[in-house]
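J.: sequence? don't have it. structure:
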């Protein structure tokens, strides 16, 4: 093929990808606005309620009162209110789409010709969003996923900016802290990552204290610890099946304070109380494995994505909160692994396939058929159980690979950060 024709063909690749981006986000936006199951309920009713408590009543969540989210979650919620309550949902979708576009652009890279490997990863993300459904745009998690993707792309060449973005994400919703911990353990330029994260955190805490936040700055942790077992959480699965069978007094009940459905029954209170310390122990154990791998000389390209996936999946699996949007977290460490696998990292084909299956099974349960789940339809409970087993499989894959790196650290050596940003040429 002549060079000009090849250039035009590769240029069309970028156009096709952006058309795919537009179609996927348009479809998900339509599902949120007019689709069945009210998937946009939090954005249309809960987020504006929190914002108006501050604007109209002077009671700011996360500042004057405790809150389930860290302080910076208020920023996108306030931004979506810019055009007033009537346009809140539309502005939210526009804002999230713009953030996703920035992450999509980061994935494609700055070169005129998009490498085939980057194109495949970007297209895979769009397929993941499509399979996950409207929840992919209709929660605050969509903001943190975009920040996380940009951060993992920037990490090799700009670790300070990556650390700052991950800290911003953690102050919006805690889970990006898992990516930050993985970077601080596995990346050679960890001091730069730490500097970026500390600067952002000090700024947030300083502003919060000036605004009078006090202990409310850290209330997201205490608020989560007070929860019961949410219906969709992997930990709740045995009681969900007990409720289907009518055994042990197990049932599904609505918690009006937390706006969630939870399982009740013998042992649920004790399990809910133990889940948080067990989660902390699991995260610490995974982090220790990462530190040991560094000490044994495992390369960044092999360790970083596996450790990031293991930490993120620990937060998903050993968690009494099982909201469907937690499935959206999975894609960030998987994208990181796919970016690095061509340069000596672990193959991330299996995690990518599992992530797609997790997304699809999550949408089956929520939003359209969610009422059937709450009515304890055995088919829906089975689908949810399969989804939770997929979570377990992905966590087990990451932890087993992490243990394998400790057994076989020979393929070590730091990765060439320039290759990550340049990508492959074919």
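T.: Noted; the coordinates are in hand. This is a predicted model, so every value here is computed, not measured. Residues are numbered from 1 along each chain as shown.

J.: C-alpha from now on. contacts and neighbour counts both.
T.: OK.

J.: element containing residue 252?
T.: strand 251-255 (DSSP states H and E).

J.: another structure for you, compare them:
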């Protein structure tokens, strides 16, 4: 009797003739385990404390919010609470692991989401014989040391990654995931910017609007002070790690306009500049963000050619533009860019490979600045200014290059 043939869709079936070989993820899994174990050791401070206050974000701030949210109210008049109401879902998630402390449960859930994103990237790349995207994620996050484990940006980035991976085949699911991500930290809405025109765009954006409305309604009914975060967000200044902050740091270093005129204070959860022209720089950043949004709308109108990678490339380009024009470029912003870079690299058609390489180098330099030399960045020493100049220069270079390559691949005849 002839043994039955394996269906081509099963994971153990041989590749079809002419199809690229499916790479084995065994080595990738080993690197994931090794690097994440190292990150956990850093979080546990087995090797001593690397940087000051990294774990405190979860120990103090998130835990305080958690206890407040359990009362059925969002933080009121808390300058640290600057996030959309969906962030409550992540802050409350450690309650799913009652046998652990809040800190332990938060780190464990972050690792779980990290693993889920890795598996999704492997599955997305294997049909083309590519694990490049998964490698960017697995090897890119440890460039930031243990910062990804003690911020909730891994969870947010995973929602954007899963949304992009589902866009072409399941636009309704993609829109729902993007909506949840947007209600947690706004920027995942940009994952839908490059959706192919026609049915996919209508389905994805329709699903996103409906999902956001439903979730926002549920949160508004379940908690009070749902929109208090808007007041805190509008009052933010210029963080020392932003592009505008780099200009102010160089001005302070060179003694312009007057030596000692600038000072750095801890405000709204970040180290911000105080002094002359700071408000001007902040307003210029907002203007640049508006101009960036205008360019993205122009690209959307002008674009005529869509490849399987266009939506991913557009998402990375859009988020990169909003990062470089932001008044705040926190270290965890690099998690967003690494995640979107990983999605782009799952596809052979991506035009942003040079951009991805620049972003990985920028992530490494970002770690040199925070947490390894953050005291020098805050003090505005020559070394601290040089680190910020290099990191932000790389981000600016990557943003310009991404815009040029996206435009050339979709608009230019």
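T.: Received the coordinates, thanks. All values derive from a computational prediction rather than experimental measurement.

J.: on that earlier part again, mean deviation of the strand holding residue 252 of structure 1 from structure 2?
T.: Here strand 251-255 of structure 1, set against structure 2 after superposition, deviates by a mean of 2.6 Å using mean Cα distance after the TM-score superposition for structure 1.

J.: by contact count, what packs against that strand?
T.: With contacts defined as 3 or more Cα pairs under 8 Å, 6 or more residues apart in numbering; DSSP states H and E, the packing partners of strand 251-255 of structure 1 are helix 237-245, strand 260-264.

J.: Residue 285 of structure 1 maps to what in structure 2?
T.: When structure 2 is aligned by TM-score structural alignment, the residue opposite residue 285 of structure 1 is residue 295.

J.: what's the neighbour count on its match?
T.: Residue 295 of structure 2 has 15 neighbouring residues, counting by other Cα atoms under 10 Å.

J.: buried set for the helix or strand hosting it?
T.: For residue 295 of structure 2, the element it lies in under DSSP H and E is helix 278-302. Neighbour counts using 16 or more other Cα atoms under 10 Å place 278, 281-282, 284-286, 288-289, 292, 296, 299-300 of helix 278-302 of structure 2 among the buried residues.

J.: go on, stretch 269-278 of structure 2?
T.: When burial is assessed from 16+ other Cα under 10 Å, stretch 269-278 of structure 2 yields the following buried residues: 270-274, 278.

J.: of all those, which comes closest to residue 172 of structure 2?
T.: The shortest approach to residue 172 of structure 2 among those belongs to residue 270, at 36.8 Å (Cα to Cα).

J.: Next, the contact list for that closest one, please.
T.: Under the criterion of Cα atoms under 8 Å, 6 or more residues apart in numbering, the contact list for residue 270 of structure 2 reads residue 239.

J.: What separation do you get for it and residue 236 of structure 2?
T.: Remark: distance between residue 270 of structure 2 and residue 236 of structure 2 (Cα to Cα, to the nearest Å) = 9 Å.

J.: What strand or helix carries the aligned partner of residue 367 of structure 2 in structure 1?
T.: Under the alignment by TM-score structural alignment, residue 367 of structure 2 pairs with residue 363 in structure 1. Assigning secondary structure by DSSP H and E places residue 363 of structure 1 in helix 349-365.

J.: Residue 322 of structure 1 now?
T.: Using DSSP H and E, no element contains residue 322 of structure 1; it sits outside every helix and strand.

J.: Pretty sure it sits against residue 227.
T.: No: the pair residue 322 of structure 1 and residue 227 fails to qualify as a contact (Cα atoms under 8 Å) at a distance of 11.3 Å.

J.: Would you mind telling me which of the two has more residues around it?
T.: Under the neighbour definition other Cα under 10 Å, residue 322 of structure 1 and residue 227 were set side by side, and residue 322 has more, 22 against 19.

J.: Now the more buried one. Nearest residue, chain neighbours left out?
T.: Take residue 322 of structure 1 and drop its neighbours on the chain: the residue closest to it by Cα to Cα, 6 or more residues apart in numbering is residue 233, 3.6 Å away.

J.: I'd guessed that neighbour sits against residue 320; true?
T.: Yes: counting by Cα under 8 Å, residue 233 of structure 1 touches residue 320, with 5.6 Å between them.

J.: Counting neighbours, go ahead and name the busier of the two.
T.: Comparing residue 233 of structure 1 with residue 320 by neighbour count (other Cα under 10 Å), the higher total belongs to residue 320, at 28 against 24.

J.: so what does the helix holding residue 363 of structure 1 touch, helix or strand wise?
T.: helix 116-132, helix 331-340, helix 378-407.

J.: Just tell me which of the ones you listed ends up closest to residue 160 of structure 1.
T.: Shortest separation from residue 160 of structure 1 across those is recorded for helix 331-340, at 17.2 Å, computed as Cα to Cα.

J.: which residues are in contact with the closest one?
T.: Under the contact criterion Cα under 8 Å, 6+ apart, helix 331-340 of structure 1 has outside partners 117-118, 121, 125, 128, 145, 148-149, 152-153, 179, 301-302, 305-306, 308-309, 312, 345-349, 351-352, 355, 420.
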